[in-house]
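>>> Here's a sequence, model it:
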Amino acid sequence: MSAIAEATSTTGRTTRAPTLMLPLADFAHGLDLATLPAEVLRQSRLNILDTLGCIAAGVREQDSRSLIAMERRAQRGPRARVIGHEERFPVEVAARINSYCGDVSEHNDLVGSHASIATLPAAMAVADQCGSTGADLLRAYIAGTEIVTRLYVAYYAWKKSYMDVGIAPPGIINTIGSAAGCAMLMGLDHAATLEAMAIGGGLAGWCPVGAVYDDGASVKPLLHGAWPAGIAVLAARYAAGGMTGPVAVLEAPMGLFATLATHYEAEAVSNPGVWHLANPRRKYHAACGYTHAGADALVALYRELGGKVLADAREIVIHVPFYTHRAVAKTQPPATPTEARFHLPFAAALGALGEDGVKPEHGRDVAQWLARADMQAMLGKIRIVVDERFTHYEQCAVDVVTAAGETIHREGKPPRGAPANPMTAEMVEAKFRANVAGLLSTAEADAYIAMIADIESLPDCDALYRPFERAAAL
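Now for the predicted structure:
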């Protein structure tokens, strides 16, 4: 029985906490044609007739013929692989699955605000379909990721509050950049690549902040990368078939930048003067980037003061920027793995209990951690407050009120993985080995690392999948 089924009462009404969706579900479930006013029924029939006529007429339009041809090609055309499976999927589906799997533990990088988890799976799926070389894949990834990061940098410093615009950065810009990479792999010309990006921007999901930081449930890992990756493949395919998109979707008076920010820098898009990939922001912690500074600050305090001081403390106060506070300053314990990965008190408590960072298994085993008395006690004393001094999520400060009533104040440093405190190549390789443990042997992991270091030499992308296919078959 599914979780939804388990949460349904004998009356058929969900027993989850009341939301605005609940009365809508009540309305739909209880709708009875016999009780509706006659005029409602009459006008509804006319609407149906009108709409069906529009559909019938539109089928004969050339643009509709192009769309149908492209969708038919997706159904019958080549398929692409998924890491860890022998089965092949439609290209857009493969892009979504690879991306979802890479985002589900919140361990993927923060280049351009989660760009890689969209741009790489999208490019991999198309490269697998097209028989592209490793160099082709690398080129598409770089182009797509740099485009995403340019868009991110252009407006992020002036972005509106999440309370004013409930759209998280990654969803839309990841779709645009990923579409560019897909178009390149498909061999589209300049004009068609432009259209692919425009179509991607027009079709992109809005990546709702409430679903990211509040109740996204198991669909949340689709938002940052998987949906953008799948839509990007679709957008490039549409452009290949001659479809066009809203090319002014970024700068239009009612466009993306006007929606998300009070200002943007056009030069950051057209001529940034830097390679953003040269200074990446990666994730040491398997949790939302907004939690990393606080988590590392508690790791540092554990090493400095010792676990007993923190365990005996009356209170631990973590200071964060205003714009991140609403997102990660949770007051209730996390109930699911996804919630745990967006929960600053939980991430910080792990550090205070001696864990060196948030690992994927911490979220996976959140129920076991919450059953521990020391975790319950630590969560009870951690409080998250706003500090108006801070403007970026890598900034924080911590006040520890000791058992004796003394306050120990420490200013946080940029967390591991931030550009000012980067993960070394050795750290990235160690993270890879930990992530593939149980799938690849030590020798296989080392060989894979060496292969990616020379990815340009690959005649095709088969080698990206083969070791994991063997693991899946065992």
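>>> use CA for all of it now, contacts and neighbours both
OK.
>>> Not counting sequence-adjacent ones, nearest residue to Arg79?
With CA to CA, 6 or more residues apart in numbering as the criterion, Arg79 has its nearest non-adjacent residue at 4.6 Å, and that residue is Pro90.
>>> Please verify my assumption that the one you found contacts Ala80.
Yes. Between Pro90 and Ala80 there is a contact under CA atoms under 8 Å: 6.1 Å.
>>> one step back: what's the residue nearest to Arg79 in contact with, if anything?
Residues in contact with Pro90 (CA atoms under 8 Å, 6 or more residues apart in numbering) are 74-75, 77-80.
>>> Let's see which of those residues end up in strands.
The members of these that map onto strands under DSSP state E are 79-80.
>>> Before we compare anything, build this one as well:
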Amino acid sequence: MNAIDKNLHTEAQQTISGRLAEFALGLAYEDIPERVRERARHLLLDAIGIAYASRGYQFARATMDALVSLGAGTSPVIGGGRTLGARDAAIMNGVLAHGLDYDDTHSRGVIHATVSSFPLALALADQTKASGRDFLTAYVAAMETSTRLGAVAKGGFHQVGFHPTGLIGVFGATLAASRLLGLDREQSVMAQGVALSMAGGSLEFLEDGAWTKRLHPGWAASSAITAATLAKYGFIGPRAAYEGRFGLYAAYLGAQSGAADLSLATDALGGEWQIEEVAIKPIPACHFTHAAADAAIALSRASKFDAKAIRSVEVLVPAEVVKTVCEPEANKRRPANSYDAQFSIPYIVATGLLRGRFTLDELEPAAMADREVLSLAERVHHKIDAASTFPRHYTGEVIVTLESGEILRHREAINRGSADRPLSNTEIVGKYLDNACRTLTRDRAERVCTAVLGLDRAEAADLANILSQPVRSAGSIS
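Below is the predicted model:
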């Protein structure tokens, strides 16, 4: 190594980009504890089940039609054959895995990291003829870096209107792409700098239920392929992608940047595994609503409410989630579409109290037009939860005041599915089968499950081939 190379190497090591590159490129399959590898396989399985369920929805068909019109290729699309190029396949698979807002969340990072990490790994592991072990290791590298980068902001991105899943997902995906495309340390630093100019994801969809949120993780994965490929061929990007004067946190957090803790980007990297902190969703709605939903369902099962007997409902929520799931109040009380409903404390709590459940069926047009539920949603109000432990837990408490004056309440201090109250692997398989069997036969769903959980013992192309087999025709779901 000559003097110039040594200086570049030292500089790269001193930046966050350099340290993340060292980790992602140096991570060996054997470095990952078996319990982490097992959980990683189950996180992949969860995302794949959601992707199959999404195939029946209008947003999935519109996205596929648009991407096919842009050009053909041979990369795998879940349930859709090998009809797109790698970057467009990554977009499509991200839309499918994130489209129902039923995918996993890293609580401290407030990020759906799997749905950018997985589409990237699937596209490039297939393209580079990687082994299943290489696929899994690249996925873990992406997850460990994206989650930490999200945690740096301490929930600040949501407060200024950015969606961390797209904004941050591009960086973890770029590190996985660097690994799968064979970049060296310096090239990986450049790739992260290039990704800085590709990062984005607006929360404006919250105002009218637009589909753009569904696009964010796949766009991050697609951009990562572009960034890493440019860097591989010598394209120069800024070195201080994260800590620079106009780096990620300064540019996107604005006044909130002073609260960011840059040390969290590399804290215990390779020693503590953030995959173990990832929460699996037990219900198909924004993770911020889960504790309140479960509290409402618990009250319903204990009391079997008549809507007319309820005078008012107060829901205690963390201050940090109000902008996302409580405002604007008019949209939340009368959701115009499934996305409005999934991000609505009033609708979800009213449904939980009256129906004792919240499933994908509660996102159908008939359910969202239920007059009894909508009437109760008008009587649901939120209040800041002073005892919240957000973002470690997405707390929720529901307090029901009856016309008789009786007050009933239930609190969920730790949201179900979180790291401190995780779903078991058996429960994750059950959720996968429920979702996958919406478009697959039970036999085929079980064969996919076996392939995913046996990924370490196969080639990445084996999984890509079984996932890309077309699904049966599905009806039109809005």
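>>> Identify the farthest-apart pair in the contacts of Pro90 of the first structure.
Gln75 and Ala80 (12.2 Å; CA to CA).
>>> out of these two, which sits in the busier spot?
Ala80 (20 against 11; other CA atoms under 10 Å).
>>> In the second structure, what residue corresponds to the more buried one?
Aligning on TM-score structural alignment places Ala80 of the first structure opposite Ser75 in the second structure.
>>> which residues touch that match?
82-86, 89, 123, 126-127.
>>> what are the ranges of the helices in the stretch 101-250 of the first structure?
116-130, 134-156, 170-185, 190-203, 209-213, 226-240 (DSSP state H, counting those that start in this stretch).
>>> So what's the residue count around the closest residue to Ala419 of the second structure other than its chain neighbours?
Ranked by CA to CA, 6+ apart and with sequence neighbours excluded, the top spatial neighbour of Ala419 of the second structure is Glu277, at 4.8 Å. As a burial measure, Glu277 of the second structure scores 19 neighbours (other CA under 10 Å).
>>> Now which residue in the first structure aligns to Glu277 of the second structure?
Glu277 of the second structure maps onto Asn279 in the first structure, by TM-score structural alignment.
>>> wait, doesn't that match sit right on Ala418?
No. Shown here, Asn279 of the first structure and Ala418 do not form a contact pair, counting by CA under 8 Å, at 9.0 Å.
>>> returning to what we had before: what remains of the contacts of Ser75 of the second structure once you look at the first structure?
Retained in the first structure (both residues aligned by TM-score structural alignment, their matches' CA atoms under 8 Å) from those: 83-86, 89, 123, 126-127.
>>> Out of the residues you listed, which is nearest to Glu459 of the second structure?
Among those, and counting by CA to CA, the member closest to Glu459 of the second structure is Asp126, at 8.7 Å.
>>> And the closest one? What does it align with in the first structure?
That one, Asp126 of the second structure, aligns with Asp128 by TM-score structural alignment.
>>> dump the residue contacts of that match.
Contacts of Asp128 of the first structure by CA under 8 Å, 6+ apart are 79-81, 460-462.
>>> follow-up on the earlier one: now flag whichever of the contacts of Pro90 of the first structure is closest to Val104 of the first structure.
Taking CA to CA as the measure, Val104 of the first structure lies nearest Ala80 of those, at 20.6 Å.
>>> re the thing from before, any chance of the contacts of Asp128 of the first structure in JSON lines, with distance to Ala397 of the first structure too?
Output for these, formatted as JSON lines (distance: CA to CA, whole Å):
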{"residue": "Arg79", "distance to Ala397 of the first structure": "50"}
{"residue": "Ala80", "distance to Ala397 of the first structure": "46"}
{"residue": "Arg81", "distance to Ala397 of the first structure": "45"}
{"residue": "Asp460", "distance to Ala397 of the first structure": "48"}
{"residue": "Cys461", "distance to Ala397 of the first structure": "45"}
{"residue": "Asp462", "distance to Ala397 of the first structure": "47"}
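>>> neighbour-wise, which of those leads?
Going by other CA under 10 Å, Arg81 tops those with 25 neighbours.
>>> For that one, which non-adjacent residue is closest in space?
Arg81 of the first structure sits nearest to Arg88 (CA to CA, 6+ apart), 4.8 Å away.
>>> And the one you found, how far from Gly255 of the first structure?
As judged by CA to CA, to the nearest Å, Arg88 of the first structure and Gly255 of the first structure stand 37 Å apart.
>>> Equivalent analysis for Val320 of the first structure, please.
31 Å.
>>> can you check Cys101 of the first structure too?
Counting by CA to CA - Cys101 of the first structure and Gly255 of the first structure are separated by 31 Å.
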